[in-house]
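Using only what follows, build the 3D model:
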Amino acid sequence: MTTSESTGTVDLVDGVLQITVATDAAGTSLSGAAMVEGANALHALNSGELTAGAVLLLGSGSNFCAGGNVRAFAAAPVRGAYVRGVADEFHRFVVELAATTVPVVAGVQGWAAGAGMSLVCHADIAIGGRSTKLRPAYSGIGLTPDGGLTWTLPRIVGPARARDILLSDSVLHGEEAVRLGILSRLVGDDIIISEAQRLARTLAAGPTAAFEGVKALLQKSDTHTLAEQLDAEAASIAAAADGPTGHEGVDAFVEKRRPDFS
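Reported below is the predicted structural model:
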């Protein structure tokens, strides 16, 4: 992909890799094309073949993503094999998304159910509105979660709350989702997508190397002791101070001007 290119589900514009995870087709269910094309684009980003400063996950339509295509599940000759194929495809996307070193933003309008909720939990910053609703939805159709939801949700809300949400198939409204930390912030329902796009562009124009360092430190904190994390932070900030991003940021502060991280 070039600096301004689109495949229909994946767009690279202004340094933002935008992936449309669901459309109005099939009731805003998870797009298989988006998972394949998105995973390929994310792999290119992670391997250095593609340059972007942020990733943006969006839905096109009334919902962010209403979950998997249950009608396709029902129509499959061998349901287990079909669903396994869908899950494997979805999980390749999730693995590449989790490996990204740039910020991941999600604009979450309407419903984020099933796979949609799983994706929201992988975003670094998830923007919703008061009408946003999240629901695991898996047990409602007799299935178990995928997309890493049983891994991310306990880390966001705690194990006990995660068990309650998943077993009760809870519907979480925007304000509660923010309180629990699943959504990062609420904006007006009519500006969710535009605000997510604005934030992604701002992050893409920011100190990419510093963001990479922040994400790396946060990932290490899961398994580090405090002493180990302090050592990691000291090494990271020293490396950042010697890098071009750190030089520009510090010099701009001293010179009382806006830094140019491009």
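
going forward, measure contacts and count neighbours with C-alpha atoms only.
Noted.

quick one: the closest residue to residue 157 other than its chain neighbours and residue 75, what's the gap?
Counting by C-alpha to C-alpha, 6 or more residues apart in numbering, residue 180 is the residue found nearest to residue 157 once chain neighbours are left out, at 5.8 Å. Distance, residue 180 to residue 75, using C-alpha to C-alpha, to the nearest Å: 36 Å.

With residue 216 instead?
For residue 216, the distance to residue 75 - C-alpha to C-alpha - is 42 Å.

Looking at those two, which is more packed in?
residue 216 (16 against 10; other C-alpha atoms under 10 Å).

one more to put side by side:
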Amino acid sequence: MNDLPVLVSFDAGVATLTLNRPETGNTINMDMAQALLQAAIRCDTDGAIRCVVLTGSGRLFCAGGDLSSFADAGTNVAAFLSQLAGTLHMAVSRLMRMRKPLVVLANGPAAGAGLSLALAGDIVLAAPNAHFTAAYGAVGLSPDGGMSWLLPRLVGMRKAQQMIISNRRVGADEAAEIGLVSHVVSAEELTSEGMKQASLLASGATGAIGAARALLLDSYGDSFEGHLDREARSISALGTTDESREGIAAFLEKRRPDFIGMQRAQTDKA
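A predicted model of the protein is given here:
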């Protein structure tokens, strides 16, 4: 079995990142954090990648930080945690800020930073056996990976307080009800349904999707009028792109837009 901490594969414009420490529940150590950052940078900068899928190997999606590595750091634990969290945060930021969609397949339980990674997806599909736990308070720590920013925005402050402060576990069905995940999908169909969703997104107007991702993310820090200006500037800029011209032409000609073929033609010209 491949012993790389993050497996990366590519198919038809979709990059799949698989957390690959199944013997530890895909817990995050420094090697995994660095590998995830490298993969996220590639996904962000490679124009041939049009959608990214993030999942885990084995029974768990991700059980959070590797506590044994915390203990091994001894008296240097503060510096170690700063470096580990900082590396993970650069990876999360890349995945959140890249101009292409992210699909998360929660193939099993997610805890700690694993929950944070699940929250980062635009579409999050969960297997029925998945459950979600903040877990930090149980080991005397506070959240990282963006959890304390993302969770209340997805599920509301009261439910976020229950999960983070009270360490309440949320099952897959409840996670879908409260908006923590998009859908619950059978374990047998999770990968196929996830790749179906990713293929649909990869065939779409990724430039427009990327701009929408940025607007949604920036909306939390904007005034309403300031965000109206961002929207106006964004739609104006997109109106001059080949994607927009192809999309409008396809609509008027009553055909499906071919954004992938358009990108391929641009690459051939270059």
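
Okay, strands next: where are they in the stretch 51-200 of the second structure?
All strands of the stretch 51-200 of the second structure, identified by DSSP state E, counting those that start in this stretch, fall at 51-56, 102-106, 110-111, 123-126, 131-133, 170-171, 183-184.

Let's have those in a markdown table, adding mean neighbour count and distance to residue 154 of the second structure.
Formatted as a markdown table, the strands of the stretch 51-200 of the second structure follow (neighbours: other C-alpha atoms under 10 Å; distance: least, C-alpha to C-alpha, whole Å):
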| stretch | mean neighbour count | distance to residue 154 of the second structure |
| --- | --- | --- |
| strand 51-56 | 26 | 19 |
| strand 102-106 | 27 | 15 |
| strand 110-111 | 26 | 16 |
| strand 123-126 | 26 | 12 |
| strand 131-133 | 24 | 14 |
| strand 170-171 | 18 | 14 |
| strand 183-184 | 20 | 14 |
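
Which of those strands sits closest to residue 78 of the second structure?
strand 110-111 (21.1 Å; C-alpha to C-alpha).

Read off where that closest one ends up in the first structure.
Aligned by TM-score structural alignment, strand 110-111 of the second structure falls on residues 112-113 of the first structure.

That stretch against the second structure, how far on average?
Stretch 112-113 of the first structure, aligned to the second structure and superposed, deviates on average by 0.7 Å (mean C-alpha distance after the TM-score superposition for the first structure).

circling back to that earlier point, residue 252 of the second structure: which of the strands of the stretch 51-200 of the second structure is closest?
strand 51-56 (26.7 Å).

Which single helix of the first structure contains the most residues?
Longest helix in the first structure, counting residues (DSSP state H): helix 79-99.

And that one, what's buried?
82, 83, 86, 87, 89, 90, 91, 92, 93, 94, 96, 97 (16 or more other C-alpha atoms under 10 Å).

That helix - contacts with which helices or strands?
helix 32-46, helix 70-75 (3 or more C-alpha pairs under 8 Å, 6 or more residues apart in numbering; DSSP states H and E).

at 7 Å what do you get?
Applying 3 or more C-alpha pairs under 7 Å, 6 or more residues apart in numbering; DSSP states H and E, we find helix 79-99 of the first structure packed against helix 32-46.

Outside of the helix it packs on itself, list whatever touches it.
For helix 32-46 of the first structure, the external contacting residues (C-alpha atoms under 7 Å, 6 or more residues apart in numbering) are 9-10, 19-21, 50-52, 89-90, 92-93, 96-97, 99-100.

now do stretch 14-22 of the first structure
3, 9-12, 28-31, 34, 38, 52-60, 64-65, 200-201, 204.

Kindly supply the ChimeraX command isolating those of those that are buried.
For the buried members of the contacts of stretch 14-22 of the first structure, the matching ChimeraX selection, counting by 16+ other C-alpha under 10 Å, is:
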select :9,10,11,12,28,29,30,31,34,38,52,53,54,55,56,57,58,59,60,64,65,200,201,204
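
which residues in the first structure form helices?
For the first structure, the helices defined by DSSP H occupy 32-46, 70-75, 79-99, 115-120, 149-157, 159-168, 174-180, 192-204, 208-220, 226-242, 244-254.

Let me have these in TSV, extended by distance to residue 262 of the first structure.
Formatted as TSV, the helices of the first structure follow (distance: least, C-alpha to C-alpha, whole Å):
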stretch	distance to residue 262 of the first structure
helix 32-46	17
helix 70-75	44
helix 79-99	23
helix 115-120	28
helix 149-157	32
helix 159-168	40
helix 174-180	32
helix 192-204	9
helix 208-220	9
helix 226-242	16
helix 244-254	9
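
deepest of those helices, which one?
When the helices of the first structure are scored by mean count of other C-alpha atoms under 10 Å, the highest mean neighbour count falls to helix 115-120 (a mean of 27).

circling back: and of the contacts of helix 32-46 of the first structure, the nearest to residue 172 of the first structure?
Nearest to residue 172 of the first structure among those, with distances taken as C-alpha to C-alpha, is residue 21, at 20.5 Å.

That closest one pairs with which position in the second structure?
Using TM-score structural alignment, the partner of residue 21 of the first structure in the second structure is residue 19.

Residue 215 of the first structure too?
In the second structure, the residue paired with residue 215 of the first structure according to TM-score structural alignment is residue 213.
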